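J.: Test case, fold it:
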Amino acid sequence: MPLPTDPAVLETSQRLVDVLHGIFGPHPGKRPVHAKGILLRGIFKPTPEAASLSAAPHFHRSSTPILARFSSSTGIPNLPDTDPNGNPRGLALRFMLEESPRHVHTDIITHSTPFFPAKDGPEALAFFHAFASGTIKSFLSTHPAAQAFVQAEKPFPASFGTEKYFGVNAFKFIDEDGQETFIRYRVMPSAGESYLDGEQLKAKSDSYLYDELPIRLCAGPVAFDLVAQLAEDGDVTDDCTVHWPDDRILVKLGTVRLDSIMEDNDAEQKRIIFDPVPRVDGIEPSADPLIDTRAGVYLISGRERRAARDRLTMLTYSGVPDEE
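T.: The predicted model follows:
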C-alpha cells in the first residue's frame, strides 16, 4: 500500500493523524480513530449480479476468504460500549484474493451512518481542529455537512451483527466489456437490524458488543448482505457529503459470513492496514478527494502501530520493561 503521491494530500493526512492523537491521547499500537476493535475471519460468496457489474475477481469466484474488523469510534481503546461517542460503529472488510507468492487483497471500509462530516481532507482537518479547540459549535454553524453528521441519529446496536453499515465514498465498477457504473456500498445484517432503548442500554456492560460476538458465533455465522447502491446520470460521485436519492437501485453483490474470531487478535490488529483505495481490476476509486486522504491516514497510522509493536517486541526480547 503506497503513500499518496500528492505532497499536499500527504501533509493533510499526517496533520489529521496528529490532531486525532491530540484529541484522544497517544495510545501506542492503537489507531487514532476506531481504536477499539476486533478481527474476524469468514467467507464472501458473490451473486451473479455482482459479476455482471464488475470484473473484480472476488465477484467471479465461488467464494473468497475475508477478514473483517468491527470497531467503535474515537481513538480511546478502552471506551465503554455504552458511551455514545462509540457511535457510529465501523466495519472494514478485506477480500483475500491471493496469499502466495504475493499478498493480494482489496478492502471495503464502512461505518454505521451514511453521513460524513467533510467532503475532503482540508475540511476534515478543519472539523477536527474545531473539535480540539472547543470551537465546534461555531464551525457547525457554517458547515452544514458536518452539522448533518453530528445531528444524525446514531442508535446503540444490540450487536455488531444487527447493525447496518455504509460506505460513504463512491467507486467505479467496470465490467468485462468496459461498461462503467458508479456505486456506494452498503452492508446489511441478515439477522435484521436491532437497537437498544435507554433502559436496555443501562443494563449493558462496558464491553457488551465485544462480549456478545463469541456467543453469537456459537449459534452460527454472523451474516450480512453486501449491497451496491447504483448512481444514475447526474448523481454526484466526487463528494461524499452529497447523498443519492433513496429511489436509486440497490443490487445485492453477495453474502458475507463471519464464522470465527481471529487468533492473536491484538497482534493482528497492530499489523493490518486497511486500504480505502480498491487496487484491483474491475473497481476504481471515483474522483472523491477524500479517498486518497483516508488512504494516507490509514497508512501513516498503520506504520505507527507496527513501529510500536516492533519496539515492544524488541524490549521484550531484551528483557527491558516497556515504559509505555
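J.: Every contact and neighbour count from this point should use C-alpha atoms.
T.: Noted.
J.: residues contacting the residue nearest to the spatial centre of the chain?
T.: Taking Cα atoms, centre = their mean, the centroid of the chain lies closest to Ile109, which sits 3.3 Å from it. Ile109 sits next to 90-93, 167, 274-276 when contact means Cα atoms under 8 Å, 6 or more residues apart in numbering.
J.: part of a helix, is Pro114?
T.: No: according to DSSP: H, G, I helix; E, B strand; the rest coil, Pro114 belongs to no helix; its state is coil.
J.: That one touches Ala170, doesn't it?
T.: No: using Cα atoms under 8 Å as the test, Pro114 is too far from Ala170 to be in contact (11.8 Å).
J.: which one of the two has more residues nearby?
T.: Using other Cα atoms under 10 Å, the more surrounded residue of Pro114 and Ala170 is Ala170, with 24 against 21.
J.: My read is that that one contacts Pro285, right?
T.: Yes: between Ala170 and Pro285 there is a contact at 7.1 Å, judged by Cα under 8 Å.
J.: the strands in the stretch 101-250 of the chain, which residues?
T.: 104-111, 165-166, 171-174, 180-189, 222-230, 250-261 (DSSP state E, counting those that start in this stretch).
J.: In CSV, list those strands along with distance to Leu16.
T.: As requested, those are exported to CSV (distance: least, Cα to Cα, whole Å):
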stretch, distance to Leu16
strand 104-111, 18
strand 165-166, 22
strand 171-174, 23
strand 180-189, 24
strand 222-230, 29
strand 250-261, 31
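J.: Sequence B follows; please return its structure for comparison with A:
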Amino acid sequence: MSESTSRTAIAQIVDTMRALAGSHPGFRPVHAKAVVCHGNFRATPQARSVSRAPHLQGEAIPTVIRFSNASGNPDAHDGVPDARAMAVKFQLPDGKNADILALSIEGFLARTPEEFLAFLQAQLPDPATKQPRPDAVPRFLEKHPATAAFIQRLTQKPVPASYGQCSYHGEHAFKFTAADGTSRFGRYHWMPEAGEALLSPDDAIKRSANFLREDLESRLRNGPVGFRLLLQLADESDPTDDVTVLWPADRPKVELGRLEVTDISPTGMADERRMVFDPTNLTDGIGLSADPILLARSEAYSISYDRRSKGE
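T.: Okay, the predicted model is just below:
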C-alpha cells in the first residue's frame, strides 16, 4: 500500500462517515454528541518503572476529558445501543499535550484503513433505490471474521447507564520506555471506580434523550468521578500492529494512575470546535506501534477538523 493510496483511503473514510451520519455542519462525522470535562491525573509509583513519560512520574497533571457517543448525529438519543468513548488530553508541564482515546468495546472492526473503508461503504444506500443494500454488510462480515467478532461484542454489551460507570479500552498498542531504557508494548484500559452500570436497550431508550450528560452533572455535584488507568502488557507473541486482535485476558496489568473528573467545561461548545484528541499525540517515553489504523488516524482527524472548522 503506497502512501498516496493510504491518503486517498483516509479521505474517503471521512467522506463516507459524513455521508452515513447525514448533514450536521460543524460537527464530527462520528462521536458528534459529547460532554467536555476537566480533571486531574496522578500516576502511581509503579508507573515510572514502565515509562519515563512526564505525566507518569507522580505529579498532578491537569486534563481535559471528552465523553461521547459513537453516532455522527449530535442529537442522537443517549439510549441508542452503540459504543461510548472517553478521550483524555494530558496537559504536560512543558506546555505540550499527550492523548489517550478509548472505547467501551475492546478492539476495533478493521485492521487497515482500506478494510475500514470497505466496511463503511457496505453500509451506503444503493444509488439507484436510495435504500440500504440488505446483503452488503452480511457479505462483508462473512469475509472478515474479525469485523464480525467486533460487531458481536458490540451488540452483546448492554447500554452504559453512565459515562462515569463504564470501562473504556484503548484500541491500539504503544511502546512504553522507562528511564533505564527498557521497553514494553501495552494497551490502555480505564476502569471506573464506581463499577460498571448497564441498561437493557429497552430501558435505556425510555430515559431522557440526554440522560448521560444529566447523570454526569448529578454525580459531579457530589464530588469527582474517578477512573483507574491500567496498562495491559503484551507478551512477545502478542501482535502489536493488529487492532482487531484482543490479547489474552491473563496478560499482566500495571496500574498507571488515577483520573479524577472534577467538572463539566463551561465552554463545552467552543471546546468541541477547537479541540482535537489524537492517539498519535504522544510524548517522550511512549512511542507508536506499526498499527496501520493508528498511523492513519491523525490524517483523518486533520481532514475532519478542517471541514468542521469551515462549518461543513
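J.: aligned partner of Ile38 of structure 1 in structure 2?
T.: Using TM-score structural alignment as the criterion, Ile38 of structure 1 maps onto Val35 of structure 2.
J.: would you say its match is within a strand?
T.: Yes: counting by three-state DSSP, Val35 of structure 2 falls inside a strand.
J.: looking at the strands of the stretch 101-250 of structure 1, which is closest to Thr47 of structure 1?
T.: Checking these against Thr47 of structure 1 by Cα to Cα gives strand 250-261 as the closest, at 4.9 Å.
J.: In whichever helix or strand comes after that closest one, which of the residues would be classed as buried?
T.: Tracing the chain C-terminally past strand 250-261 of structure 1 and defining elements by DSSP states H and E, one meets helix 265-271 next. Residues of helix 265-271 of structure 1 classed as buried by neighbour count (16 or more other Cα atoms under 10 Å): 269-271.
J.: Tell me the residue in structure 2 aligned with the residue nearest to the centre of structure 1.
T.: So, by TM-score structural alignment, Ile109 of structure 1 is matched to Leu101.
J.: these two touch, right, Ala140 of structure 1 and Ala146?
T.: For residue 140 of structure 1 the amino acid is Leu, not Ala. Yes: between Leu140 of structure 1 and Ala146 there is a contact at 6.0 Å, judged by Cα under 8 Å.
J.: more neighbours, the two?
T.: More neighbours surround Ala146 than the other of Leu140 of structure 1 and Ala146, with 23 against 19 (other Cα under 10 Å).
J.: Against His243 of structure 1, how distant is the more buried one?
T.: 14 Å (Cα to Cα, to the nearest Å).
J.: cool, and Gln229 of structure 1?
T.: 11 Å.
J.: With neighbour numbers in mind, choose between the two.
T.: Gln229 (21 against 13).
J.: Aligned to that one, what sits in structure 2?
T.: In structure 2, Gln229 of structure 1 lands on Gln232 (TM-score structural alignment).
J.: Give the full set of residues in contact with the closest residue to that match other than its chain neighbours.
T.: In space, and not counting its chain neighbours, Gln232 of structure 2 is closest to Lys253: 4.4 Å by Cα to Cα, 6 or more residues apart in numbering. When contacts are counted by Cα under 8 Å, 6+ apart, Lys253 of structure 2 touches 230-233.
J.: Name the member of these that has the highest neighbour count.
T.: Leu231 (25 neighbours).
J.: Touching, that residue and Tyr188? I think so.
T.: Yes: if you go by Cα under 8 Å, Leu231 of structure 2 and Tyr188 touch, sitting 4.8 Å apart.
J.: now the buried residues of helix 265-271 of structure 1 as CSV including distance to Leu299 of structure 1?
T.: As requested, the buried residues of helix 265-271 of structure 1 are exported to CSV (distance: Cα to Cα, whole Å):
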residue, distance to Leu299 of structure 1
Gln269, 13
Lys270, 12
Arg271, 11
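J.: Apart from its chain neighbours, what residue comes closest to the equivalent of Ala270 of structure 2 over in structure 1?
T.: Mapped onto structure 1 by TM-score structural alignment, Ala270 of structure 2 lines up with Ala267. Computed as Cα to Cα, 6+ apart, the closest residue to Ala267 of structure 1 that is not its neighbour in sequence is Arg309, at 7.8 Å.
J.: So what's the residue count around the one you found?
T.: 18.
J.: Pro158 of structure 2 too?
T.: Considering only other Cα under 10 Å, Pro158 of structure 2 is surrounded by 16 other residues.
J.: What residue in structure 1 is paired with the residue nearest to Gln232 of structure 2?
T.: Lys253 of structure 2 maps onto Leu250 in structure 1, by TM-score structural alignment.
J.: on that earlier part again, the residue nearest to the centre of structure 1 and Pro7 of structure 1: what is the separation?
T.: 24 Å.
J.: Tell me where the stretch 101-250 of structure 2 has helices.
T.: 113-122, 136-143, 145-156, 201-205, 211-221 (DSSP state H, counting those that start in this stretch).
J.: Export those helices to a markdown table and append columns for distance to Asp242 of structure 2.
T.: What follows is these, written out as a markdown table (distance: least, Cα to Cα, whole Å):
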| stretch | distance to Asp242 of structure 2 |
| --- | --- |
| helix 113-122 | 12 |
| helix 136-143 | 17 |
| helix 145-156 | 10 |
| helix 201-205 | 31 |
| helix 211-221 | 32 |
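J.: Then Lys30 of structure 1 would be within a strand, right?
T.: No: counting by three-state DSSP, Lys30 of structure 1 is not part of a strand but coil.
J.: if we can go back for a sec, can you tell me which of the helices of the stretch 101-250 of structure 2 is most buried?
T.: Stretch with highest mean neighbour count among the helices of the stretch 101-250 of structure 2: helix 113-122 (a mean of 19; mean count of other Cα atoms under 10 Å).
J.: Mind reading off the mean deviation between it and structure 1?
T.: Superposed on structure 1, helix 113-122 of structure 2 shows a mean distance to its aligned partners of 0.6 Å (mean Cα distance after the TM-score superposition for structure 1).
J.: matching residues in structure 1 for that helix?
T.: If you align by TM-score structural alignment, helix 113-122 of structure 2 falls on residues 121-130 of structure 1.
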